[in-house]
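K.L.:
Just to be clear, the model below is a prediction. Sequence and coordinates:
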Amino acid sequence: MPARPARPIVILISGSGSNMAALVEASVRDLWGERFGAGVVAVLSNRPDAAGLAWARERGLATAVVDHKRHADREAFDAALMAAIDAHAPALVLLAGFMRILTPGFVHHYDGRLLNIHPSLLPAFPGLKTHQRAIEMGCRVAGATVHRVTGELDHGEILAQAVVPVLPGDTAEALAARVLTQEHLIYPRAVERCLAGG
């Protein structure tokens, strides 16, 4: 069993976990443990059927489900989620396709330690359906943003961005696929900079 890192990282997902996988693979490939004393220790999801949980378990990571449907309201869910996260005493909590709006209390609890990746060039297109909205607005470029999470949805200090061209005849699905390849590159780099103190 590998030694527990001095700076544990917890990742939250809701689905396939492709950004989660990119982060875990980068942490091993780029020697986060040796360089920063950091490593991913757990993956949590609000959905029992999230495919990324099986991927994480296969790699020896702790996993847990905090099903939002089993809680009376957002505050109760967030309290249960915080308890599950805090069991790992994380230095960073990374949202990787985690499709829940978090309460101010949750965000405050992890102030400075909570990062997210969003599939647009913030501050443009916060929220959902970002790719379709970019196409409908006639944007020439789209992209992705890694940012610190604040109480305001899809705001907070921008840590990294990647620009992707919107091509003639693009569909939301085609654009999303191209943006996703960039997400997998910029999220680990942004986390590295945070770990390095930059």
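P.N.:
Ah, there it is.
K.L.:
Please make it C-alpha for all contacts and neighbour counts, starting now.
P.N.:
Fine.
K.L.:
Need the contact partners of the longest helix belonging to the chain.
P.N.:
For the chain, the longest helix by residue count, based on DSSP state H, is helix 172-195. Helix 172-195 is contacted from outside by 18-19, 22-23, 26-27, 32, 36, 38, 117, 119, 131-132, 135, 142-146, 159-162, 164, 166, using C-alpha atoms under 8 Å, 6 or more residues apart in numbering.
K.L.:
Structure two is appended below for comparative analysis:
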Amino acid sequence: MTRKMKIAVFASGSGSNFGALAEACEKGELNAEIVLMVTNKPEAFVVERARKANIPIAAVRPKDYETKEAYEEVILAALRESEAEWLILAGYMRLVGQTLLKAYPSKIINIHPSLLPSFPGKDAIGQAMGHGVKVTGVTVHLVDEGMDTGPILAQRAVDVIDGDVEKTAEAIHAVEHELYKDALNKLFC
């Protein structure tokens, strides 16, 4: 096995994908080590998950900074200190700006709960359900300046479950946890 990649995971909410990645690293199922968890919401449950996993946390509120660049410079300093090699977005509800894009060219990955390019942005599951699709899915992609527009690395379809948003979301999360691990391992090995 090749050396473990040092990754920083970015999240804004409950952190189920963060938890799945941390568990995969711990079990040796992901050829990576999470060296930092970054959040824009210090009150988010993902912070508790990171604490329990003994993973360093950078909780930085965008509203505490006058510009997006200033906000990202603080994050970049923490990333450099942690020696993170890849940035892994896992429910990070902000567009990544030029400061991070320039510092990590082609090294920022995102997971999105739809088969992009369909249903980009927020509430992709709700968008899919609203359009009455029978199949949705999960996409892992490189991050660029746009919203969910970067090159696609992996996709997997998920059947919509009888118009049930909650059950469909559960099915999507289960696929996310496996697909993200698999896609990242392909990059890191």
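P.N.:
That came in fine, so what should we check first? Not measured: the values here are computed from a predicted model.
K.L.:
Would you pull the TM-score for this pair?
P.N.:
Once superposed, chain against chain, the TM-score is 0.91 (TM-score structural alignment, normalised by the length of the second structure); 187 aligned residues with a C-alpha RMSD of 1.7 Å.
K.L.:
Out of the contacts of helix 172-195 of the first structure, list just those in helices.
P.N.:
With helices taken from DSSP H, the overlap with the contacts of helix 172-195 of the first structure comprises 18-19, 22-23, 26-27, 32, 36, 131-132, 135.
K.L.:
Check these for burial and list the buried ones.
P.N.:
Those of those that meet the buried threshold are 18-19, 22-23, 26-27, 32, 131-132, 135, by 16 or more other C-alpha atoms under 10 Å.
K.L.:
What is the most widely separated pair among these?
P.N.:
Pairwise distances across these (C-alpha to C-alpha) peak at 37.4 Å, for the pair Trp32 and Ile135.
K.L.:
which SS class is the residue of the second structure most remote from its centre?
P.N.:
In the second structure, the greatest distance from the average C-alpha position (C-alpha atoms, centre = their mean) is reached by Asp162, at 27.4 Å. What DSSP: H, G, I helix; E, B strand; the rest coil gives for Asp162 of the second structure is coil.
K.L.:
cool, Phe10 of the second structure as well?
P.N.:
Under three-state DSSP, Phe10 of the second structure falls in the strand class.
K.L.:
Tally up the residues packed near it, please.
P.N.:
As a burial measure, Phe10 of the second structure scores 26 neighbours (other C-alpha atoms under 10 Å).
K.L.:
counterpart of it in the first structure?
P.N.:
Using TM-score structural alignment, the partner of Phe10 of the second structure in the first structure is Leu12.
K.L.:
next one: Val38 of the second structure
P.N.:
By TM-score structural alignment, Val38 of the second structure lines up with Leu44.
K.L.:
Would you mark the buried spots in the one helix or strand that match maps to?
P.N.:
Assigned by DSSP states H and E, Leu44 of the first structure falls within strand 38-45. Buried residues in strand 38-45 of the first structure, counting neighbours by 16+ other C-alpha under 10 Å, are found at 38-45.
K.L.:
cool, stretch 49-57 of the first structure as well?
P.N.:
Here stretch 49-57 of the first structure shows 50-53, 55-56 as buried, counting by 16+ other C-alpha under 10 Å.
K.L.:
What span of the first structure is stretch 167-176 of the second structure aligned with?
P.N.:
Under TM-score structural alignment, the match for stretch 167-176 of the second structure in the first structure covers residues 174-183.
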